[in-house]
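>>> Dropping a prediction and its sequence here:
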Amino acid sequence: MPMDFQRIEKRGCHRSGGGISLSLPPYNNNMEEVLEALLESSESHLLAESLERLMEKRVTDVEKNYFLEKSLDLGQRLQEAANRLTRQRATDHNSLTWPLTHDLTVKVFSLLGTQTLCYAAATCTLFNKSAMDPVCYADIDLTSSDFKIISNMTVSKMVQRAGLFFRSLKLGISGQQGKSSTSSFKLLGSTVDIHLKSADALDRSWHYRNYKQDRSSFMLTRSCLETLSSENGMVGSMLKTLHLFNITEIDTKALCGAISSCPSLSDLELVDLHVQLKSVLSCLSSHCHFLERLCCQSSKTGRVEGLRSYTCTQFLTGCPKISSLSLKGFKLSDQKLDALLKGFCNLKFVDFSTASNLTGTFLRSLAHTGNELQLQTLILRDCMHLKEGEVDTFLFALCSGECKYLQYLDISNKDGLAVADWFERQTSPSVEGIARLRSERPQFHLVAEFPAEKSCSDIDSMLSSFDDSDESEAVGLGTPSSISMSEFSSESTYSSDTSSDSEENG
């Protein structure tokens, strides 16, 4: 029951100079009365004045510092006790009003993202109990715009919570917040999209998004994946999906050590990691024979890396189930690409954006053998040496019924297609080839974005005719929303030399 200050004064409280001084009762069973008196008082400045007077009674600095520390400690303990009571009250309330059983609650929580799940776990004891179920941590997504909140310990704890249900792990700074950049492909409709943009607009659209986090504050280190090798590799043996974004602290040795403990891995995505592609492919070939999807985007710094023939052969033999392959920003020759396309029987999605050495001669072989392949999507976006003649020939081959499974082709280039010499640029493929492709294969989706100042009058007239058609209105931009293109800066894309070195020819 509430008490007035007269009763408190009789028990050891007295007023002095407009303030309230409290003499703590000698027994703990009177603590409730003291707390109730404090809570009844709505004048917070009186408590501050009382604290000031009590501190003034301390003579030395040591006594004053000790008094302040005890006051802060008392406030913290009082807040912790109040937080506990708040959670307990929320638990009691949710226990009466929450309509779902424990099993259904766990099922709902298992569908939440990892960070949302942590927020739910901190709500009350009832939710915390459900959120701690291992099923909820089967797919761990720790991608964040604030890398400082993620540490090696966080990763380890999450994996331990998952236990035998551990299936997926995503770490780092992702522009798509953990969404796969080459996830399920969705055909939007019948169209040929040709967009002529200004050079500035294209530069902005193709530039790599540089997340300017303070690298010194990153808490993930090269050992953040060591938990996959724990318990004699039992933890990693259950992992099927691994996505790593912009964790520059991870080196080739640390990554390959983690991958070697994941024989069931089927989906691997590496974005801006300072690792050697040939070492990663060799490790995958030796340990991950069930791999179905590989997306590897080179870091924008450092020398552009190429592939050796032996590495390609080893990769084809060791990972025969590949159906989606994205190698962005690497030095890839037409010969290597042709071998990869023909070697993977289940290959449906290919993205070789910003391949520095790719000229397009592999398209001739693809046109003759394409009906034997399952390839549905081919992305050659911003390949500097891609030649206009090779593209035009391939478009006419498509009109003739070659590559019958191919549904999507992206040949966009912010500098245009190369002509005889790659210094000379052409801003569009053949107008005739595009027109025939639109007529012969109306379900085909062609994306061609080029700088507007290099456009010709024929393309302008064709654009006007497309704008008048009903089909062109059914589709917006040339890039489907279900495909997230990774963008690179022109500095990193075109920094490599044009000649093939010994490694490329090996």
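Alright, I've got the coordinates. All of these numbers come straight from a predicted model, not from anything done at the bench.
>>> Please make it C-alpha for all contacts and neighbour counts, starting now.
OK.
>>> OK, contacts around the closest residue to Arg364 other than its chain neighbours?
Beyond its immediate neighbours in the sequence, the residue positioned closest to Arg364 (CA to CA, 6 or more residues apart in numbering) is Phe394, lying 6.8 Å away. Going by CA atoms under 8 Å, 6 or more residues apart in numbering, Phe394 touches 363-364, 367.
>>> Next up, a structure to set beside the first:
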Amino acid sequence: MLPTENPNSSPLFDSLEFNESHLDSIISSLVTFPDSPSLSISSSFDRVLDHLLSSGDVSVQDQLVDRTLEHFSLLLQSTKRCSQKRATLHNSISWFLHSELTVKVFSMVDTKSLMQASACCTMFNNCAMDPLCYSHIDLTKAFKHVDDRVLRTLLNRSGKQLRNVLLEPILELLARNCCLIEHLFLDNCSQGVITYPTIEFFVTNCLKITSLTLLNFRLNDAMAQILVTGFRILKYINLSNTAGITGSFLRDLGHRPNDSPLETLILRDCFSLQEREVVDFLNSLIAGNVRSIRYIDVSSNNGLACDGDGRTSIPNFPSEKLKEERSDITFVADFPSIGPSTRIICSSSLMEDYMSMW
């Protein structure tokens, strides 16, 4: 029989009259009710709901609909949870590795593969949440899908286990997602190749950069020139440990009008940096160009490249003239490992200020 009571007063809707066992019994009867061709559960649901919604005012009917949707939504969610528990139990029994070994395996794959594995089942997801899995975050296969939210999540999961992060091409990633960045420090430990389109895209999109440090990047002079001239408000640049730079990009910088805001230029341990390029740049400073520059460092444990394949630790710098004409510049050239060192400091107080600043 179909119920004739008002749905708002029916005992089915008065939760206060039910104890836990009674409620469990009703739900058990519902979920274990057999289905057969002669009795369609779906048709029964339709008949009962149509009857209940045919009486009462609109507000009561709305409450009935909302309550029914909520209850069966809870039933659906509970069914999914139980199904996941069963699958997890099955996987834990059939999976041949202990959880510790599974975590060890997961720690050896790239991060994209780790995320795919964690979505397979609850057991894999639990293993993939171990911080050890994120000691080496490798997003080189998924950088186009990485934003600051994803990266922040991965870093939080890594905890104190993080050892390195691979985000190649890192400059393109930053240009796409961090265009408002002002200060950037990167050490390209993976030694990835940087292309001209990547450099140009980076300069075009990150217009607010004032401080830039790129260590161990595979840059050449043309790329360095794009960086130095492309960022209109760049005050600090450090391209140390860049083996491909000879210093020819300094020619353009040294002969630019005095509208450059660059104050600090650091080219430490640039193996191919040539003595004559540095000398020409210093002469342009003596002539009054690049009035904004305050600090220059061309120190190297390997000295500077000179004519032919030679190297020198005692370059022929116009140091005295630089002191006379540009006493506001701190120039550091320290070459300790291959012979007597040359160290020229026009203003020690300025050097201390800049070293503490950056």
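Sure, I can see it. Remember, it's a predicted structure, so these values are computed and weren't measured experimentally.
>>> returning to what we had before: what do we get in structure 2 for the residue nearest to Arg364 of structure 1?
Phe394 of structure 1 is assigned Phe281 in structure 2 as its aligned equivalent, the criterion being TM-score structural alignment.
>>> before we move on, what about Ser282 of structure 1?
Across the two structures, Ser282 of structure 1 finds its equivalent in Glu172 of structure 2, going by TM-score structural alignment.
>>> Isn't that match up against Thr204?
No: taking contact to mean CA atoms under 8 Å, the distance of 10.8 Å between Glu172 of structure 2 and Thr204 leaves them out of contact.
>>> of those two, who's got more company?
Under the neighbour definition other CA atoms under 10 Å, Glu172 of structure 2 and Thr204 were set side by side, and Glu172 has more, 22 against 13.
>>> Give me the distance between that one and Thr195 of structure 2.
According to CA to CA, to the nearest Å, Glu172 of structure 2 stands 10 Å off from Thr195 of structure 2.
>>> same question, Pro261 of structure 2
Using CA to CA, we find Pro261 of structure 2 at a distance of 26 Å from Thr195 of structure 2.
>>> Now do the helices in the stretch 401-506 of structure 1.
Assigned by DSSP state H, counting those that start in this stretch, the helices in the stretch 401-506 of structure 1 fall at 431-440, 457-468, 470-473, 490-493, 502-505.
>>> nearest to Cys256 of structure 1, of those helices?
Evaluated with CA to CA, those place helix 502-505 nearest to Cys256 of structure 1, the distance being 21.1 Å.
>>> Can you list the buried residues in that closest one?
In terms of neighbour count (16 or more other CA atoms under 10 Å), helix 502-505 of structure 1 has its buried residues at Glu504.
>>> which other helices and strands contact that helix?
Counting contacts by 3 or more CA pairs under 8 Å, 6 or more residues apart in numbering; DSSP states H and E, there are no secondary-structure elements packed against helix 502-505 of structure 1.
>>> follow-up on the earlier one: between Pro261 and Thr195 of structure 2, tell me which one has more neighbours.
Pro261 (17 against 13).
>>> can you count the residues close to whichever residue in structure 1 pairs up with Arg268 of structure 2?
Residue pairing (TM-score structural alignment): Arg268 of structure 2 is matched to Arg381 of structure 1. Here the neighbour count serves as a burial measure; for Arg381 of structure 1 (other CA under 10 Å) it reads 26.
>>> Check Ser455 of structure 1 too.
Per other CA under 10 Å, the neighbour tally for Ser455 of structure 1 reads 16.
>>> and the closest residue to it other than its chain neighbours, how many neighbours does it have?
Beyond its immediate neighbours in the sequence, the residue positioned closest to Ser455 of structure 1 (CA to CA, 6+ apart) is Thr427, lying 5.8 Å away. Thr427 of structure 1 is flanked by 25 other residues according to other CA under 10 Å.
>>> Counterpart of Thr427 of structure 1 over in structure 2?
Alignment note: Thr427 of structure 1 maps to Ser313 in structure 2; criterion TM-score structural alignment.
>>> for its match, what are its contacts?
Taking CA under 8 Å, 6+ apart as the definition of contact, the neighbours of Ser313 of structure 2 are 302-304, 335-336, 338-342.
>>> out of the residues you listed, which are buried?
Neighbour counting by 16+ other CA under 10 Å classes 302-304, 335-336, 341-342 among these as buried.
>>> Point out the ones among the residues you listed that are inside strands.
Judged by DSSP state E, the buried ones among the contacts of Ser313 of structure 2 include Leu304 as members of strands.
>>> so can I have JSON lines of the buried ones among the contacts of Ser313 of structure 2 showing distance to Val31 of structure 2?
Putting the buried ones among the contacts of Ser313 of structure 2 into JSON lines (distance: CA to CA, whole Å) gives the following:
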{"residue": "Asn302", "distance to Val31 of structure 2": "79"}
{"residue": "Gly303", "distance to Val31 of structure 2": "81"}
{"residue": "Leu304", "distance to Val31 of structure 2": "82"}
{"residue": "Phe335", "distance to Val31 of structure 2": "82"}
{"residue": "Pro336", "distance to Val31 of structure 2": "82"}
{"residue": "Ser341", "distance to Val31 of structure 2": "86"}
{"residue": "Thr342", "distance to Val31 of structure 2": "87"}
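>>> which one's the longest helix in structure 2?
Ranked by residue count under DSSP state H, the longest helix found in structure 2 is helix 58-94.
>>> Now do the strands in structure 2.
136-138, 164-166, 183-187, 211-215, 236-238, 264-266, 295-297, 304-305, 311-312, 330-332.
>>> Nearest to Ser113 of structure 2, out of those strands?
Checking these against Ser113 of structure 2 by CA to CA gives strand 136-138 as the closest, at 9.7 Å.
>>> Perfect, I'm done here.
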